[in-house]
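**Q** coordinates for the following, if possible.
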Amino acid sequence: MSDPFAPVLAALARPGRPSSDYDLNPDVVLPEGRKLRPAGVLVALEEHEAGLRLWLTKRSSHLRHHPGQIAFPGGKVESGDPSAAMAALREAREEIALPPENVEILGTLDPHETVTGFLVTPVIARVARPFVPQAEPGEVEEIFTVPFAHVANPAHFRIEKRRWRGTWRSYYVAPFGPYYIWGATARILRALSDRMAP
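**A** Model (predicted):
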């Protein structure tokens, strides 16, 4: 049987380029010398009989920033984190109870700049064995998986727009069932899907 992770590893071996929340909004002028805070997110893939599944979270609706949005486990790099990858693993343990020793890091994508001032390193990883997810109280409202094949296909993405801070902002979306995957999460997945294309 073929290795379901082989296309992912092939994609990681292809050249990519940095992305940002501003990619679809070329009129935005970013300030020179802006300070970006490093962060890491875990793009965790697990093998199932029907194919790879991607772990995602729905943020609590009570949070101050990005309430109710679909997100990867992850967060800012803290002083005790030796790298963005280690920050992603730490946050995944905290947010969804994924043990770091159950994770094999396959590689990283180019960093993604967010409108909130973070430079996010997407860490692509394999979940080695099944685990029992547990949501971090107060921060994570739901933990779920989607078929990786859905977000690995560029055809499943579309561009939408909405008003943000007085102007129209365009962004990628890749909805799946009741889950509206958009913003930075969708843009990072789109970057990966572009590299998955043969």
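**Q** use CA for all of it now, contacts and neighbours both
**A** OK.
**Q** show me where the protein has strands.
**A** 19-20, 37-48, 51-59, 70-71, 74-76, 103-108, 112-113, 118-127, 140-147, 158-164, 167-173 (DSSP state E).
**Q** which one of those strands lies nearest to Ser83?
**A** Of all these, it is strand 37-48 that lies closest to Ser83, at 8.3 Å by CA to CA.
**Q** show me what contacts Lys76?
**A** Neighbour list for Lys76: 37-40, 84, 87, 118 [criterion: CA atoms under 8 Å, 6 or more residues apart in numbering].
**Q** dump the strands of the chain to JSON lines, plus distance to Ala6.
**A** As requested, these are exported to JSON lines (distance: least, CA to CA, whole Å):
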{"stretch": "strand 19-20", "distance to Ala6": "24"}
{"stretch": "strand 37-48", "distance to Ala6": "12"}
{"stretch": "strand 51-59", "distance to Ala6": "11"}
{"stretch": "strand 70-71", "distance to Ala6": "25"}
{"stretch": "strand 74-76", "distance to Ala6": "25"}
{"stretch": "strand 103-108", "distance to Ala6": "11"}
{"stretch": "strand 112-113", "distance to Ala6": "24"}
{"stretch": "strand 118-127", "distance to Ala6": "12"}
{"stretch": "strand 140-147", "distance to Ala6": "16"}
{"stretch": "strand 158-164", "distance to Ala6": "26"}
{"stretch": "strand 167-173", "distance to Ala6": "26"}
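**Q** here's the other one to compare against:
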Amino acid sequence: MNTSSYIEIMNSAIVSASHPPAPDPAQFKSTAVMALFFFRREPTLLFIQKADREGYAWRNQMAFPGGHVEQTDASVKQAAFRELYEETGIVSDNVEYIGSLGHFQTLKNRDIQAFTGIWNQKDEIVFETEEISRVLEIPFETLLKTHRKNGYAGHRPNVMELTYPYKDVVIWGVTAQIVHHLIEVIGEIL
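**A** Next up, the predicted model:
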């Protein structure tokens, strides 16, 4: 299947799906992430692993590129693209935007609006090692196999049991919730 076919299929599935709604904005600080696909032999998702720094709140955690919405951001979507560039060097012109996956809340009163798109791989990935230790490319099929094997399909496990191990890392917490939702929406059609 070619990239334009994936875009069409993903766009249709994401637009027609029900996504987690936004919470009361007075109770949560707005943040944004970009669940970014790219294609070599198969659909692959781009993740970052936060830096291994003493005292860093997100030390060693797996995440999608993203961060806080700033006052200078025109929208939450624009914040997701700004953060994507700041954390990976990927510019928005090289991403085919697909849509929003909805809102996911953290235990630390953050509302994360997750967006998704497809990267054309025309950028060289660069990142600041003070914040990010590495960028990982995880085949979507690997995440889907874990999803099925662990019985996650069709229901939402509690946050303590929902994990997606990959090689020497584990995707957990709100990032695992976003992965779970993404798989539930498009997993069977990719």
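**Q** and the TM-score between them?
**A** The TM-score (TM-score structural alignment, normalised by the length of the second structure) is 0.83; 178 aligned residues with a CA RMSD of 2.5 Å.
**Q** who wins for most neighbours among the contacts of Lys76 of the first structure?
**A** Gly40 (29 neighbours; other CA atoms under 10 Å).
**Q** max pairwise distance over the contacts of Lys76 of the first structure: which two?
**A** Longest distance between any two of the contacts of Lys76 of the first structure is 13.4 Å, between Ala87 and Phe118; criterion CA to CA.
**Q** identify the contacts common to the two.
**A** Common neighbours of Ala87 of the first structure and Phe118 (CA under 8 Å, 6+ apart) are 39, 76.
**Q** where's the closest residue to Lys161 of the first structure other than its chain neighbours relative to Ala152 of the first structure, distance?
**A** Excluding the flanking residues, the one nearest Lys161 of the first structure by CA to CA, 6 or more residues apart in numbering is Ser170, at 4.1 Å. Applying CA to CA, to the nearest Å, the value for Ser170 of the first structure to Ala152 of the first structure is 21 Å.
**Q** repeat for Arg187 of the first structure
**A** Applying CA to CA, the value for Arg187 of the first structure to Ala152 of the first structure is 12 Å.
**Q** cool, and Asp81 of the first structure?
**A** For Asp81 of the first structure, the distance to Ala152 of the first structure - CA to CA - is 30 Å.
**Q** before we move on, what about Ile143 of the first structure?
**A** Relative to Ala152 of the first structure, Ile143 of the first structure is positioned 20 Å away (CA to CA).
**Q** against Ser60 of the first structure, how distant is the counterpart of Thr106 of the second structure in the first structure?
**A** Using TM-score structural alignment, the equivalent of Thr106 of the second structure in the first structure is Thr114. Between Thr114 of the first structure and Ser60 of the first structure the distance is 20 Å, computed by CA to CA.
**Q** and the residue sitting nearest the centre point of the second structure, what is it in contact with?
**A** Nearest residue to the geometric centre of the second structure (CA atoms, centre = their mean): Ala35, 3.0 Å. Contacts for Ala35 of the second structure (CA under 8 Å, 6+ apart) come out as 45-47, 64-65, 114-117.
**Q** for the residues you listed, which one is nearest Ser5 of the second structure?
**A** Distances from Ser5 of the second structure to those, taken by CA to CA, are shortest for Gly117, at 13.5 Å.
**Q** what's the burial count for the counterpart of that closest one in the first structure?
**A** Counting by TM-score structural alignment, Gly117 of the second structure lines up with Ala125 in the first structure. Using other CA under 10 Å, Ala125 of the first structure has 22 other residues around it.
**Q** distance check, the closest residue to Ala125 of the first structure other than its chain neighbours against Glu47 of the first structure.
**A** Among residues not flanking Ala125 of the first structure along the chain, Ile105 sits closest, at 4.3 Å (CA to CA, 6+ apart). In this structure, Ile105 of the first structure and Glu47 of the first structure are 14 Å apart, going by CA to CA.
**Q** again, but for Lys35 of the first structure
**A** 38 Å.
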